[in-house]
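>>> please find the sequence and the predicted model below.
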Amino acid sequence: MFFTSFYNSGSIYVKGSAAVQPAVTFEGLEVFINDGTIDAGSRDEGPAHSAIAFGDAFDPKKTPFINHGKVVVSGTEKFIEGNVVYLLAGNAVSFYAPVEGTGSVEVTNSYIGLNAETNAGGPEIQLKDSALYLPANFSTSISVRGLKGSIVAFSLTPTSLLPDMKTTLQDGKLSIGFPDAVATIADIDGTIVPCGIKQDLFTLRATESIYITNPGISFTDSFPSIPDPVTTTTVVGEGHTVTQTTSYYTEAAGGTCEMKTTVYPTASTLSTRYSAAPSAN
């Protein structure tokens, strides 16, 4: 839907279909405003797929999408299994235009992609079991509810950049850094802790043969991998052995999670040998 001026104050519903269809695209070349509701999928019954997009990916002007209303995208099936995002199991919304306004974007069992610069003044994003994909080639600042149970990944970002990704959490704000940009996400719920953030690779799968893998983060209740305690025994002298156990724990410091150790002795043994010479009478 391409208009010189786009203004919605009512309700627009996009119905899904079993067959994959191109995204329904909304664009206003000069005025691009939503004061009402734009809904994809919440009225679908049973498996169906729909996709909507705001703005034109190839439009250099990038007229901002001003959302003072509500954008709802809702899938009916489980969308995330471990580190795999099944794109066709849910619905999708993509923002190619910058997003502004005081409205909300509510995403359930679906994909949301931000592909243009979005500032902190933009709408609140509400996730439920969904995947938020951000660009890694410029800075993004957003406010999000429902990070727990959802993932944040970075589109068009090679897997080789995972070691370069640095995530910190301070004052309720996630900062996810790459060499070229930083994404800042305000955790409105306040449920994320530094030692509950897992950096990993996530696969966005359309079909068995069509998929892409990108770096990202998910959120757990505790650090995802803490080694088991290790017990060692050392001979420190003739007949003297010391057994000690090293345990591992995590501690938040400077907005990140650090792995620390505690070493404590568990046993110490000393063997003494006696020898006797025959006595002479």
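That came through fine.
>>> CA only for contacts and neighbour counts going forward, please
Noted.
>>> packing partners of the one helix or strand Ile125 maps to?
Ile125 is located in strand 124-128, with elements delineated by DSSP states H and E. Packed against strand 124-128, as judged by 3 or more C-alpha pairs under 8 Å, 6 or more residues apart in numbering; DSSP states H and E, are the following elements: strand 104-108, strand 140-145.
>>> who does the first one touch, helix- and strand-wise?
By that I understand strand 104-108. strand 70-74, strand 124-128.
>>> TSV for those strands, including distance to Ile185?
Written out in TSV, the entries for the helices and strands packed on strand 104-108 read as follows (distance: least, C-alpha to C-alpha, whole Å):
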stretch	distance to Ile185
strand 70-74	19
strand 124-128	10
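>>> okay, these, which one's buried deepest?
Mean neighbours per residue, mean count of other C-alpha atoms under 10 Å, is largest over the helices and strands packed on strand 104-108 for strand 70-74, with a mean of 23.
>>> thought Glu100 was touching Phe32?
No: with contact taken as C-alpha atoms under 8 Å, Glu100 and Phe32 are classed as non-touching, separated by 10.3 Å.
>>> what about those two, which has more around it?
For Glu100 versus Phe32, neighbours defined as other C-alpha atoms under 10 Å are more numerous around Phe32 (22 against 19).
>>> pretty sure that one is touching Phe6, no?
Yes: taking C-alpha under 8 Å as the contact criterion, Phe32 and Phe6 are neighbours in contact, 4.8 Å apart.
>>> and for Tyr133, the neighbour number?
Neighbourhood size, Tyr133 [other C-alpha under 10 Å]: 20.
>>> could you say which helix or strand holds it?
Using DSSP H and E, the secondary-structure element containing Tyr133 is strand 131-135.
>>> for that strand, name the packing helices and strands.
Helices and strands in packing contact with strand 131-135 are listed as strand 110-114, strand 151-155; criterion 3+ C-alpha pairs under 8 Å, 6+ apart.
>>> dump those strands to CSV, plus distance to Ser268 and mean neighbour count.
CSV is the format used below for these (distance: least, C-alpha to C-alpha, whole Å; neighbours: other C-alpha atoms under 10 Å):
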stretch, distance to Ser268, mean neighbour count
strand 110-114, 58, 26
strand 151-155, 48, 23
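>>> second one coming, line it up with the first:
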Amino acid sequence: MRTFLRLFLRDLFLLFLLVLFASIWPAHLRYEGELSRLSEKTVSSPEFRRQSLSPEAAETIAALKNPGEYLAVYWLESDFNMETSPVSFDDASSLRGRWDKLPEWSSYLNACRAVWDDLAYFPVARDSTGVLSVSFEDSWMFERTYQGERGHEGTDIMPSVNKNGVFPVVSMTDGVVEEKGWLELGGYRIGIRAPKGAYFYYAHLDSYAQIEVGDEVKAGDLLGFMGDTGYGTEEGTRGKFPVHLHLGIYICPDEEEFSVNPYPALCYLKEKTVSFR
């Protein structure tokens, strides 16, 4: 009888361990799988570079001055917005703790802050008369064929009037002018390095403001006027496409520069405008 009881208790204990293991192991695997979203390759991945935002997240960050940290957690928790259930702001704040212990967290967070935390103004000033307006769509990595097939590394902002020198282009951020002058693809362009490290690229300008390489600019400062320059080896080439502003955002987390999708940032800034006239 005692032998039977011992065997019964042993089997019962083994069954308990089996049930416990079966309940814990899938959760552990799921947890480990979620943490694997953050690695050395995360920042250069297509998922991160696309900067996807759900309508819920876009509405939340509209009220935030420095949304980089919120988005850093939001993207990891939502599998870069691939999951159907949105992550609330409170969730993102409380869940940072399971990510910030990972060695890749610091560089990943810095990349998110570089793209988002210096943003202040939409890059085209608002016409206070209400006559002029602009539009834009998510065209990042759309196919382009000039100089061979390539991906479109930015967002094109299109004016309601196809005319050079009408729409003022302003700096989205504080920063320092790193580049100014002619590029075959970008025409008359200007590049601003923002304080947290992102490079903001404004291309196809008609003309420049009184600004030079090395100058410090403030968010909202005039950089020049929207035009149609570019797609030519000869400086001053015009008329190859309609007047517009090509806006690019580039980051360089590990000495390798690559573009991120500016469209979500432009949506975030569309009501944050500098007025003119």
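Cool, the structure landed. Note that the structure is a prediction, hence the values are computed from the model and not measured.
>>> drop the TM-score for these two in here.
Here the superposed chains carry a TM-score of 0.27, computed using TM-score structural alignment, normalised by the length of the second structure; 128 aligned residues with a C-alpha RMSD of 6.5 Å.
>>> okay, the angle between the strand holding Tyr133 of the first structure and strand 151-155?
Here strand 131-135 of the first structure runs at 30 degrees with respect to strand 151-155, directions being taken by axes from the mean of the first three to the mean of the last three C-alpha atoms, to 10 degrees.
>>> how far off strand 104-108 does strand 131-135 of the first structure point, in degrees?
Using the same axes, to 10 degrees: strand 131-135 of the first structure against strand 104-108 is 130 degrees.
>>> mind listing the strands for the second structure?
When assigned using DSSP state E, the strands of the second structure occupy the ranges 126-127, 134-136, 143-144, 150-151, 155-159, 168-170, 175-183, 187-193, 199-208, 216-217, 222-226, 245-251, 258-260, 275-276.
>>> mean neighbour count and distance to Glu69 of the second structure added to the ones you listed, as JSON lines?
Written out in JSON lines, the entries for the strands of the second structure read as follows (neighbours: other C-alpha atoms under 10 Å; distance: least, C-alpha to C-alpha, whole Å):
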{"stretch": "strand 126-127", "mean neighbour count": "20", "distance to Glu69 of the second structure": "29"}
{"stretch": "strand 134-136", "mean neighbour count": "14", "distance to Glu69 of the second structure": "26"}
{"stretch": "strand 143-144", "mean neighbour count": "12", "distance to Glu69 of the second structure": "32"}
{"stretch": "strand 150-151", "mean neighbour count": "12", "distance to Glu69 of the second structure": "28"}
{"stretch": "strand 155-159", "mean neighbour count": "21", "distance to Glu69 of the second structure": "24"}
{"stretch": "strand 168-170", "mean neighbour count": "25", "distance to Glu69 of the second structure": "26"}
{"stretch": "strand 175-183", "mean neighbour count": "19", "distance to Glu69 of the second structure": "21"}
{"stretch": "strand 187-193", "mean neighbour count": "25", "distance to Glu69 of the second structure": "20"}
{"stretch": "strand 199-208", "mean neighbour count": "25", "distance to Glu69 of the second structure": "19"}
{"stretch": "strand 216-217", "mean neighbour count": "18", "distance to Glu69 of the second structure": "25"}
{"stretch": "strand 222-226", "mean neighbour count": "25", "distance to Glu69 of the second structure": "29"}
{"stretch": "strand 245-251", "mean neighbour count": "24", "distance to Glu69 of the second structure": "16"}
{"stretch": "strand 258-260", "mean neighbour count": "20", "distance to Glu69 of the second structure": "17"}
{"stretch": "strand 275-276", "mean neighbour count": "12", "distance to Glu69 of the second structure": "29"}
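>>> would TSV of those strands with distance to Ser107 of the second structure be doable?
Formatted as TSV, those follow (distance: least, C-alpha to C-alpha, whole Å):
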stretch	distance to Ser107 of the second structure
strand 126-127	35
strand 134-136	30
strand 143-144	30
strand 150-151	26
strand 155-159	25
strand 168-170	29
strand 175-183	21
strand 187-193	18
strand 199-208	17
strand 216-217	26
strand 222-226	30
strand 245-251	12
strand 258-260	15
strand 275-276	36
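>>> which of those sits closest to Cys267 of the second structure?
strand 134-136 (9.2 Å; C-alpha to C-alpha).
>>> the closest one packs against which elements?
Applying 3+ C-alpha pairs under 8 Å, 6+ apart, one finds that strand 134-136 of the second structure contacts strand 155-159.
>>> so Tyr250 of the second structure makes contact with Tyr202?
No: the pair Tyr250 of the second structure and Tyr202 fails to qualify as a contact (C-alpha under 8 Å) at a distance of 11.5 Å.
>>> picking up where we left off before, same list (the helices and strands packed on strand 131-135 of the first structure) but as a markdown table, adding distance to Ser175 of the first structure.
Converted to a markdown table, those look like this (distance: least, C-alpha to C-alpha, whole Å):
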| stretch | distance to Ser175 of the first structure |
| --- | --- |
| strand 110-114 | 16 |
| strand 151-155 | 12 |
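>>> circling back: most tightly surrounded among the helices and strands packed on strand 124-128 of the first structure?
The densest packing among these, expressed as mean neighbour count by mean count of other C-alpha under 10 Å, is seen in strand 104-108 with a mean of 23.
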